[in-house]
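Engineer: Structure for this input, please:
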Amino acid sequence: MTRFTKGHGTENDFVLVPDPDGTIELTPAQVQRLADRRAGIGGDGVIRVMPTRHATEDLVRAQAGEAEWFMDYRNADGSVAEMCGNGTRVFASYLVREGLARGERFDIATRAGVKHVRIVPEGFAVDLGPWRYGDEQGARRDGFDIMVRPRHGKPVPALTLDLGNPHAVVMLPEAIELENLDLTAPPEVQPEQPHGINVEFVRAVGPSHIAMRVHERGVGETRSCGTGAAAAALATRFWSGEEDLKPWRVDVPGGTLTVTPLPGNRVELAGPAELVADGEFAL
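Structural biologist: Have a look, this model is predicted:
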């Protein structure tokens, strides 16, 4: 039997599997079973909690001097992912509860580099690290660099950003209501992205305040996406023409997140994280 903990961040939910000895090998089929909402535990992703020194990937193991614990993240379809914004807060909450992280600030190793975490009143704030536009030259010339077609809709322009994982952000035209989008299938993206891409659909609510829905690669629509919220806020800031460091409120179906641009093209994500269940599961 394998131990697990179930947690969520703004209802973006995960199954955490502790692996203190670095001996558990999660296959895609096992991840799919764990994430299955009818035959398994259920979640948008699966996170193996393991010492960074035991990581098999050189890029991750090199982070061991800075971050003791590695967030080995898998999408619900079993595919390996670089990291997950909401998942980092749930991972941080688990480390704190288990006494594996000490103090108000600590670091987490991911495939997208070390993430710096601090405890805040609403839960945890995570420095997601450096980000960049997918095609900054094209974006500044045209305002977008890719086209996205929602299911049963027409193609609309989008802006791509890389936050350790890839995102395409769409500011919806007035004729399309956010709540009416059909996200039961992946939006069509042109040019096609060989490794997939997360797609965020955004509606402006007020100054530095947006609402968002997201279709995540390898998962489908989720109640929240942390890096997606950051990408959506950064894209909207870009389109506003005021690229300052004011915090942004991002409303997602599962709650509210705060995105704060940082100097040096970094960005911080803050929000709640809850651990809701513990148990054992037969892999």
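Engineer: alpha carbons only for contacts and neighbour counts from here, please
Structural biologist: Noted.
Engineer: which residues sit in contact with residue 47?
Structural biologist: Contact analysis of residue 47 by C-alpha atoms under 8 Å, 6 or more residues apart in numbering lists 14-17, 71-74, 87, 91.
Engineer: Proceed likewise with the subsequent sequence, for comparison:
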Amino acid sequence: MADMPADSRSLRFTKGHGTENDFVVLADLDARLDLDADLTRRLADRHAGIGGDGVIRVVPTASADEESVRALADRAPWFMDYRNADGSVAEMCGNGTRVFATFLRREGIETADEFQIATRAGLKGIRFEGDLVATNMGRWRLVDEDRARADGFDSLVHVTGHSDPWSALSVDMSNPHTVVALPEGVDLDALDLLHAPVVRPVPPHGTNVELVRILGPAHIAMRVHERGVGETRSCGTGVCAAALATSFWAGDPEPTRDWTVDVPGGRLRVRALPGHEVELAGPAALVADGEVDLSTL
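Structural biologist: Below you'll find the model as predicted:
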């Protein structure tokens, strides 16, 4: 069990990833760990810490800090307390839900093929499907639907190395996303995402930015710059946002088919669900367990 040992100078952890979107997982089953921004940054540091795109704390829902999360305890006993690598608190993480659920199953905390977990973005339904884990990501919406339907976009994105901004569409997945369909002639693999793309108008709470290349019917490739992290190998909510935005541009505002999305870390499936909800399915892996000496971070 990857929880806190008696020696508070050290901390047990599990390292996992979903299509190479990687996380440090901490089992805090007694809700004793104070996971603040500084500790999160130190754990996620790829040079001096364990390294990861974020940190996931496994904690009883009834012990969550937020009253809105605690209210979910009767339907989902475990809360995915997710923090970005920079220490900022995040609503949820799509790839992280699969890693979280896989950890619960490995540890025998959850044994069913289907169950719910609690996040700051509400309940998320989990279903194990062979080698894949599917997450009901909940409802999605276009941020400025009137403008999107009139113009096909609602914002502009400027990427380093390109003088002209590109039109983009904002999608709310309970966290913010800005999706760009790349113009012909722009090489997705060659884009400079070391620097955060500049989005206008500036989103009030920041945004993840997805750059998309259409490969074929219901098939796209994507790279993403995540707020609070930088470029990652995959982003679950971003994959959903990218598929939904591309479907909208294709004239299907109510998606009815599965989408295949290729990211640098692998391949994911996006499936539209009734009620304007969406499901994400893909692999998850737990690759290591260990113990870190906190005094060395």
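Engineer: Next up, the contacts around the most centrally placed residue in the second structure.
Structural biologist: Nearest to the mean C-alpha position of the second structure, by C-alpha atoms, centre = their mean, lies residue 93 at 2.9 Å. Listed by C-alpha under 8 Å, 6+ apart, the contact set of residue 93 of the second structure reads 82, 235-237.
Engineer: which position in the first structure aligns with it?
Structural biologist: Matched by TM-score structural alignment, residue 93 of the second structure corresponds to residue 84 in the first structure.
Engineer: can you check residue 177 of the second structure too?
Structural biologist: In the first structure, residue 177 of the second structure lands on residue 167 (TM-score structural alignment).
Engineer: Could you dump the contacts of residue 47 of the first structure into CSV and include secondary structure, neighbour count and distance to residue 107 of the first structure?
Structural biologist: Formatted as CSV, the contacts of residue 47 of the first structure follow (DSSP: H, G, I helix; E, B strand; the rest coil; neighbours: other C-alpha atoms under 10 Å; distance: C-alpha to C-alpha, whole Å):
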residue, secondary structure, neighbour count, distance to residue 107 of the first structure
14, strand, 29, 20
15, strand, 29, 20
16, strand, 27, 18
17, strand, 22, 19
71, strand, 26, 11
72, strand, 24, 14
73, strand, 25, 16
74, strand, 27, 20
87, helix, 28, 14
91, helix, 26, 11
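Engineer: Distance to residue 254 of the first structure added to those, as a markdown table?
Structural biologist: Output for those, formatted as a markdown table (distance: C-alpha to C-alpha, whole Å):
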| residue | distance to residue 254 of the first structure |
| --- | --- |
| 14 | 14 |
| 15 | 17 |
| 16 | 19 |
| 17 | 23 |
| 71 | 22 |
| 72 | 24 |
| 73 | 21 |
| 74 | 21 |
| 87 | 14 |
| 91 | 18 |
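Engineer: overlap between those residues and the second structure?
Structural biologist: By both residues aligned by TM-score structural alignment, their matches' C-alpha atoms under 8 Å, these still in contact after alignment to the second structure are 14-17, 71-74, 87, 91.
Engineer: between those, which is nearest residue 30 of the first structure?
Structural biologist: residue 74 (10.7 Å; C-alpha to C-alpha).
Engineer: mind checking how far the closest residue in space to the closest one that isn't next to it in sequence is from residue 56 of the first structure?
Structural biologist: What sits nearest to residue 74 of the first structure in space, not counting adjacent residues and going by C-alpha to C-alpha, 6 or more residues apart in numbering, is residue 80, at 4.6 Å. To residue 56 of the first structure, residue 80 of the first structure is 13 Å away according to C-alpha to C-alpha, to the nearest Å.
Engineer: Tell me which of these two has more neighbours.
Structural biologist: Neighbours per residue (other C-alpha atoms under 10 Å) separate residue 80 of the first structure from residue 56, with residue 80 holding more: 16 against 10.
Engineer: Check which residues of stretch 88-106 of the second structure are buried.
Structural biologist: 88-104 (16 or more other C-alpha atoms under 10 Å).
Engineer: Stretch 255-274 of the second structure now?
Structural biologist: 255, 258-265, 267-273.
Engineer: closest to residue 230 of the second structure among those?
Structural biologist: residue 264 (14.1 Å).
Engineer: residue contacts, the aligned partner of the closest one in the first structure?
Structural biologist: Under the alignment (TM-score structural alignment), residue 264 of the second structure maps onto residue 253 of the first structure. Shown in contact with residue 253 of the first structure (C-alpha under 8 Å, 6+ apart): 212-213, 223-224.
Engineer: any idea which of the residues you listed has the most stuff around it?
Structural biologist: That'd be residue 224 among the contacts of residue 253 of the first structure, by other C-alpha under 10 Å, with 30 neighbours.
Engineer: In which helix or strand does that residue reside?
Structural biologist: Per DSSP states H and E, residue 224 of the first structure falls between elements, in no helix or strand.
Engineer: same check, this time on residue 108 of the first structure
Structural biologist: strand 105-108.
Engineer: what does residue 59 of the first structure give?
Structural biologist: helix 58-61.
Engineer: Could you tell me where that helix falls in the second structure?
Structural biologist: Going by TM-score structural alignment, helix 58-61 of the first structure sits over residues 67-70 in the second structure.
Engineer: how many other residues sit next to the aligned partner of residue 102 of the first structure in the second structure?
Structural biologist: Alignment note (TM-score structural alignment): residue 102 of the first structure maps to residue 111 of the second structure. Other residues lying near residue 111 of the second structure total 11 when counted by other C-alpha under 10 Å.
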